[in-house]
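Asker: Compute the structure for the input listed below.
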Amino acid sequence: MSDKVKSHFESTPNAEGYYGRFGGNHYPEELRSALEELTTCYQELRQSPEFQSTLKKAQIGFQGRPTPIHYLENISKQVGGAQIFVKREDLNHTGAHKINHCVGFGLLAKRMGKTKLIAETGAGQHGLALASAAAYFGLECEVHMGEVDISKQSSNVGKMQLLGARVVPVKTGQSALKDASDSAFNAYAEQHEHALYAIGSAIGPHPFPMIVRDFQGIVGREAREQFTSLSNGSLPEHVVACVAGGSNAMGIYTGFIDDPEVVLHAVEPLGISEELGKHAATLSYGRPGTLHGAESIVIQNYDGTPASVSSIASGLAYPGVGPEIAMLYEAGRLSIGRSLDKEVVDTFFRMAKFEGIIPALESAHALAFAIRLAAERPSSERILVNLSGRGDKDVDYVLEHYKPADFV
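Answerer: Sure thing, here's the model as predicted:
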């Protein structure tokens, strides 16, 4: 990694875990010692050549890294504007970028002497990745998942159980991702002496956003090297990622964040309308608040409580964003895009029919925006999209509710 790429990450977060005015540690006192232990251990281990060597071995042999960059030739020709490329994180073992930080957390837990991993999941990709990492490292695994998502993502639930994980149904609130996160944090508070919370995105109290970002940074580092290699040293004009918590976004942004000539696009789920409760577009409609132990931007009711949210993609149905995403947005470094559920489904079918790739509904948000963006930009420009996951988990749900003939 060049010094230029390092600069942002050398300065954030600060010692208290803040990204500008966002972040920090706002969890109960009984968890403070556990989080301080985690911070200390992680800061020591990230400098360890042995730790990094073991991590790299798992990334290559277990995960299947590096993942390639692929040119969407057919869709790019259809659009007739900018050229669209994708970073194929869907080709990771378990089918998404989530395995990047799950393997990291698994190795971290082993080095800390923990025997169990605890996490939340929405679409099930994080839960599946964590269950796989737990099996790989010989750890117990407990995954909290909203009942709505358990029903919607039944194939991933079965895979988690096959891998030995205990899936805990969450019935409170909307029975979705935010509620699963609440439940998982409570379980971590009770079990922190022998368990590590492997959070599912770049959210939560310090040091979780930093740890997830660092482990996901391999996406951006690879993407930068691969793209410059195939384009005679030049960078893409646009980098696009879907955003909820921000793990896949921060992963690919890592490679380009200190290059002001590269526009970073954060694509939010607009759901079915701009009405409160009908979308999960936090940066567009949220305001500063505290959620899951960190100060960030949160979609709120009038009384300041987190509002209900909606998205066709379970992994994006979250009323907040990670603190680093919030900082980048406030600093003007992010260009905000939005995709409606209908556009997402259209892109899901379009990618399958014309590119032979079935994307996750989460990733289809970024792809839908990139297709619109390409139509507005000249053919000399290049758009790089983080195709963060594959859509195996979504096929049954989509075909049950939509007909391909109505879209493509």
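
Asker: going forward, measure contacts between C-alpha atoms and count neighbours the same way
Answerer: Noted.

Asker: Would you mind finding the longest strand in the chain?
Answerer: Ranked by residue count and defined by DSSP state E, the top strand of the chain is strand 263-271.

Asker: what packs against that one?
Answerer: strand 238-242, strand 334-340, helix 341-355, helix 361-376 (3 or more CA pairs under 8 Å, 6 or more residues apart in numbering; DSSP states H and E).

Asker: and these, which is most packed in?
Answerer: strand 238-242 (a mean of 28; mean count of other CA atoms under 10 Å).

Asker: ok, then the element right after that one?
Answerer: Scanning forward in sequence from strand 238-242 by DSSP states H and E, the next helix or strand is helix 247-253.

Asker: Okay, and Leu35 sits in which element?
Answerer: Using DSSP H and E, Leu35 falls in helix 29-45.

Asker: in that helix, what counts as buried?
Answerer: Leu31, Ala34, Leu35, Leu38, Thr39, Tyr42, Leu45 (16 or more other CA atoms under 10 Å).

Asker: Between those residues, which sits nearest Ala370?
Answerer: Nearest to Ala370 among those is Tyr42, at 35.8 Å by CA to CA.

Asker: quick check: angle from the longest helix anywhere in the chain to helix 29-45?
Answerer: When the chain is parsed with DSSP state H, its longest helix is helix 208-230. Here helix 208-230 runs at an angle of 30 degrees relative to helix 29-45 (axes from the mean of the first three to the mean of the last three CA atoms, to 10 degrees).

Asker: here's the other one to compare against:
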Amino acid sequence: MKILTVKLLLLLSAVFCLQTTTAQTFIQAYADVVNQTSQTNVTANLTEYEALGVKQRGSAALQNTLNWLKTKYQSYGYTASQIVEDSYTYTYSGSPVTCKNVVVTKIGTLYPNTYVIVCGHYDSIVGTGTNDNGSGVVTILEVARLLQSVPTEYSVKFINFSGEEDGLRGSQHYVTDVVNATNPKMDIRLVFNIDEVGGRAGMANNSITCERDTGNPTTNNAASNTMTQELMNCVSLYSPLTPVLASAYASDYMTFENNNEIITGFFETNETPYAHTVNDLLVNMDPVYNFKVAKAAVGATLHFAKASVAALSQEDFQADFQISFFPNPAKGKLNINLGVLTNPNYTFSVVDINGKKVIAETFQNARQIETLDVSHLSSGVYLGILESGETRVTKKIVIE
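Answerer: Reported below is the predicted structural model:
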């Protein structure tokens, strides 16, 4: 369990703030989204999460929680192609155990190949884990709900890891078998981890601990310092909470930190004494505090992913079902992002300036992103046309 005195945390926070300054201003459009954070949703989701039981490795409760998460994301407007079950197997007490991470991907408008990862674990070890880490789960759900229809320059992955309580198994698998196995390696702008943010019943829960990288390798520490200062600024700008600085450890961001990624995170300042016990229950938490943390997390994610409040209107963004073709200009390969189109069957055509169809491809049960070879096309301006049923989306494509 993470233990640091509040007095020491406040001292560290003060010292760090003297050393680092980051100019951030209040953005009303961000606040308008933040203010849609729902206390009702937070409390209801905590109640539902608790009712799902003890979410140990390989258990029915863990699988039921995964199904519950997928249903939640779908209710927010994410499509089946955006939601991936990331399965992996490890050995526990001499027996193989299979678990799954839940990965939801929202493609960015300007930097679709660079990701902000908002993550936290959904498994528990003894009790229901309503604070550790149902509180993080419901916070991530609120962020995902509110950003679903908001265009962001950077892509966002909302990841619910399993296996955290068995030694960060889910996040380690993801880093090894997904992040590093992607060719080229997945480009991560930031990992924002949210773990145990439910507060303590009967206490004045008015601050949130913001965690930075102080470990090895040290080459990513300075960037983590900067991002964590920005996180602290977002807390002050978009929530009633006071940010407190601490060091990151013992949660899913550590596997990313060891991979030289830039990390930051949230953790409750008044730490519960009930983590990893049968008393880790909603009755021992402060759901109003959890709601305030969710507001801070929404504001921070809007900032880190650079919500496009001016560059792209939400009306245009939604009218095209968030479909995009990238990179643009393209050289060699063109990616087709299905966006939130629910029908995964479509045709994609490329038309030259003379109206000649130079590419025509049909995709059945398409993945969120399909890749097309355009290396044979001459440099110039083309039209990309995606057609599915009565839906037709046309966008200009430049081939280099």
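
Asker: And the TM-score between them?
Answerer: Laid over one another, the chains give 0.27 as their TM-score (TM-score structural alignment, normalised by the length of the second structure), with 162 aligned residues with a CA RMSD of 6.1 Å.

Asker: Need the helices and strands packed on strand 263-271 of the first structure in a markdown table (columns: distance to Phe227 of the first structure).
Answerer: A markdown table is the format used below for those (distance: least, CA to CA, whole Å):
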| stretch | distance to Phe227 of the first structure |
| --- | --- |
| strand 238-242 | 11 |
| strand 334-340 | 21 |
| helix 341-355 | 20 |
| helix 361-376 | 17 |
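
Asker: Looking at those, which is nearest to Ile325 of the first structure?
Answerer: Comparing these by CA to CA, strand 334-340 comes nearest, at 8.4 Å.

Asker: And the helices in the second structure?
Answerer: Going by DSSP H, the second structure shows helices at 6-19, 28-34, 39-51, 60-75, 134-147, 169-174, 221-238, 253-258, 287-304, 314-319.

Asker: From the contact counts, what lies against the helix holding Leu35 of the first structure?
Answerer: Helix 29-45 of the first structure packs on helix 99-112, going by 3+ CA pairs under 8 Å, 6+ apart.

Asker: What is the helix it packs on packed up against?
Answerer: By 3+ CA pairs under 8 Å, 6+ apart, helix 99-112 of the first structure packs against helix 29-45, helix 49-58, strand 116-121, helix 125-137, helix 208-230.

Asker: ok, now with 7 Å
Answerer: helix 125-137, helix 208-230 (3 or more CA pairs under 7 Å, 6 or more residues apart in numbering; DSSP states H and E).

Asker: tell me the most buried of these?
Answerer: The most buried one of those (mean count of other CA under 10 Å) is helix 125-137, showing a mean of 26.

Asker: tell me the angle it makes with helix 99-112.
Answerer: Going by the same axes, to 10 degrees, helix 125-137 of the first structure makes 40 degrees with helix 99-112.

Asker: So which elements touch helix 125-137 of the first structure?
Answerer: helix 99-112, strand 116-121, strand 140-146, helix 154-162.

Asker: Touching the first one from outside, list them.
Answerer: This points to helix 99-112 of the first structure. Leu55, Ala129, Leu130, Ala133, Ala134, Phe137, Leu196, Ala198, Val212, Phe215, Gln216 (CA atoms under 7 Å, 6 or more residues apart in numbering).

Asker: can you redo these as JSON lines with distance to Gly289 of the first structure?
Answerer: Formatted as JSON lines, those follow (distance: CA to CA, whole Å):
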{"residue": "Leu55", "distance to Gly289 of the first structure": "35"}
{"residue": "Ala129", "distance to Gly289 of the first structure": "30"}
{"residue": "Leu130", "distance to Gly289 of the first structure": "29"}
{"residue": "Ala133", "distance to Gly289 of the first structure": "33"}
{"residue": "Ala134", "distance to Gly289 of the first structure": "33"}
{"residue": "Phe137", "distance to Gly289 of the first structure": "37"}
{"residue": "Leu196", "distance to Gly289 of the first structure": "26"}
{"residue": "Ala198", "distance to Gly289 of the first structure": "23"}
{"residue": "Val212", "distance to Gly289 of the first structure": "21"}
{"residue": "Phe215", "distance to Gly289 of the first structure": "26"}
{"residue": "Gln216", "distance to Gly289 of the first structure": "25"}
